[in-house]
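Visitor: Predicted model, plus sequence, below.
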Amino acid sequence: MNIRKATINDIESIKLIYNQGIEDRIATLETDVKDNEYIKNWLFRRPEKYTTIVLHDAEEILGFATINPYSSRCAYSDVGEVSIYIDREYRGKGFGTIILLELVKIAKNNKFHKLVLFALEKNKAGNKLYEKIGFKHVGVFKEQGKIEGEYVDIVIKELLLD
C-alpha cells in the first residue's frame, strides 16, 4: 500500500468511493450521488493547506482522506475538518487507520492546531477508528439531519495536534 497526494487524475476513483459512502448511508448526510465536477470543485479548488491523499495499491485507489476548511472565518484557519472514505470492498481491513495516521502527520506539517470531524453516530466502525487515532468525543448534535426520512445524530470529535 502507498499513500500520495491526490491529483486531478484521481477524480473518477474518488467520486466512485465517495458515492459509495452516500449510497451506504453511514458516512455522510449527502443523499445525491456526485459527479466529477463536484469532486473537482470540492477537493482541487482550494488553498494547498487543505489537502487530499489517496491510499492505493499497484492497481487501484482503495480510499481517500482530506482536510477541509472548517470555516471561512480567519479565526479558524488552523482548524481542519477531516473526511475519510474507504472503498466498501476494503473496509474493516486497517486501511482507514493507515490513511488517517498519514493525514494527521500532514496536518501537523501544515501547521494545523486541531482537526475536527462530524460523523454519524450509527457509524460504529468509523467512530471506533477515530477514537483509536486519538480523536476525543466533544458532543452530539441530536437529530442533526435526515437520512431516508429519519433524523440522525451526529457526533463531534476533535484532535489537538500541539
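Guide: Sure thing, it's come through.

Visitor: alpha carbons only for contacts and neighbour counts from here, please
Guide: OK.

Visitor: What ranges does this structure have for its helices?
Guide: In order along the chain, the chain carries the following helices (DSSP state H): 11-24, 36-44, 95-109, 124-133.

Visitor: would you list those in a markdown table and tack on distance to residue 158 and mean neighbour count?
Guide: What follows is the helices of the chain, written out as a markdown table (distance: least, C-alpha to C-alpha, whole Å; neighbours: other C-alpha atoms under 10 Å):
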| stretch | distance to residue 158 | mean neighbour count |
| --- | --- | --- |
| helix 11-24 | 21 | 19 |
| helix 36-44 | 21 | 15 |
| helix 95-109 | 12 | 18 |
| helix 124-133 | 9 | 15 |
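
Visitor: Please compare the first structure with the one that follows:
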Amino acid sequence: MNEVVLRLAQPSDAAAIQRIYGYYVENTAITCEVAIPSLTDLTERIKKTQQRFPYLIATLGDQVVGFAYVSPANPRYAYQWTVETSIYVDRNCRGKHVGTKLYDMLEKICRQMKVVNMTAHIVYPHDDQPDQHLTLASPKFHEAYGYKLAGRFYKNVYKFGKWYDMLWMEKSIAKHDDAPTPIVNFNEIKSQFFN
C-alpha cells in the first residue's frame, strides 16, 4: 500500500496543481477564483511563495494528490508573525489523511520559522446550510485541527449566483511574547525538513 509522501513543490508541479485546483475553481465555492489559473500563473505563485515560505506537495505513489502553502496574512512588517494557510486535496483522495499530513508539516515548519498565528479564510454558506457548491468540511477540518473562529464576514463572496459568508479562523502555535523574534525565512531552515 502506498504511503503519502511530502516534498517541496517544483515549477514542474504546476500542471498537477492546476488539475487539483481547477476542480475546486469550476465546481465549488471553496475558492473565490472563477477561472482556472494558467500554468504560467501557477508556476509564478510557487516561485513567489518559496521566496520566503513553504509550498508543499503530497504524493501517493507517483501521483500528486494535494498541496499546501502559507503566505503572509498581510505584507506589512507588524503582521509578520501571522500567516494564511491554503490547502487543496485531490477530490478522489479525501479521507486518506492527506490534508492532515500537509497541515502537520506546515505547522512544524511554521513553528521553526517563529510564526505565532496561523489563519484560514474559509467560504461558508450564508444560511449555515451546505449546498451543491459548498460543504462544511473545511471549517470542521480546521476546528478539529485546533483552529477557532475569529470572525465572520456576511455575504462577502458572490459565486454561482449566490452570496456566501467568509469565516476567519485562527490557531496560535506559539506564545505571544512581548518581544517576538522576527520570523525566519523558510529557505534558511528547509534542510531540517527536506533534503
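Guide: Done, it's in. What you see is a predicted model; the values in this text were computed from it and never measured.

Visitor: thinking again about what came up before, quick one: which of the helices of structure 1 is nearest residue 72 of structure 1?
Guide: helix 36-44 (14.3 Å; C-alpha to C-alpha).

Visitor: wait, what's in contact with the residue sitting nearest the centre point of structure 2?
Guide: Centroid check for structure 2 by C-alpha atoms, centre = their mean gives residue 86 as the closest residue, at 1.3 Å. With contact set as C-alpha atoms under 8 Å, 6 or more residues apart in numbering, residue 86 of structure 2 has these partners: 68, 69, 70, 120.

Visitor: Looking for the alignment partner of the third one in structure 1.
Guide: Taking TM-score structural alignment, residue 70 of structure 2 has residue 67 as its aligned residue in structure 1.

Visitor: What residues in structure 2 pair up with stretch 105-112 of structure 1?
Guide: So stretch 105-112 of structure 1 sits over residues 108-115 in structure 2, by TM-score structural alignment.

Visitor: Next, find the distance separating the residue lying closest to residue 100 of structure 1 once chain neighbours are set aside from residue 47 of structure 1.
Guide: Closest residue to residue 100 of structure 1 apart from its sequence neighbours, by C-alpha to C-alpha, 6 or more residues apart in numbering: residue 65 at 6.9 Å. Relative to residue 47 of structure 1, residue 65 of structure 1 is positioned 16 Å away (C-alpha to C-alpha, to the nearest Å).

Visitor: do residue 97 of structure 1 as well
Guide: 25 Å.

Visitor: Over to residue 153 of structure 1?
Guide: Taken as C-alpha to C-alpha, the span from residue 153 of structure 1 to residue 47 of structure 1 is 31 Å.

Visitor: So if I had to pick from the two, which one is more boxed in?
Guide: Neighbours per residue, other C-alpha atoms under 10 Å: of residue 153 of structure 1 and residue 47, the larger number sits with residue 153, 17 against 10.

Visitor: Quick check: the aligned residue for that one in structure 2?
Guide: In structure 2, residue 153 of structure 1 lands on residue 165 (TM-score structural alignment).

Visitor: what's the aligned partner of residue 14 of structure 2 in structure 1 in contact with, if anything?
Guide: Counting by TM-score structural alignment, residue 14 of structure 2 corresponds to residue 11 in structure 1. Residues near residue 11 of structure 1 by C-alpha under 8 Å, 6+ apart: 36, 39, 40.

Visitor: Residue in structure 2 paired with the second one?
Guide: Residue correspondence to structure 2 (TM-score structural alignment): residue 39 of structure 1 is matched to residue 42.

Visitor: Quick check: closest non-adjacent residue to its match.
Guide: Residue 42 of structure 2 sits nearest to residue 14 (C-alpha to C-alpha, 6+ apart), 5.6 Å away.
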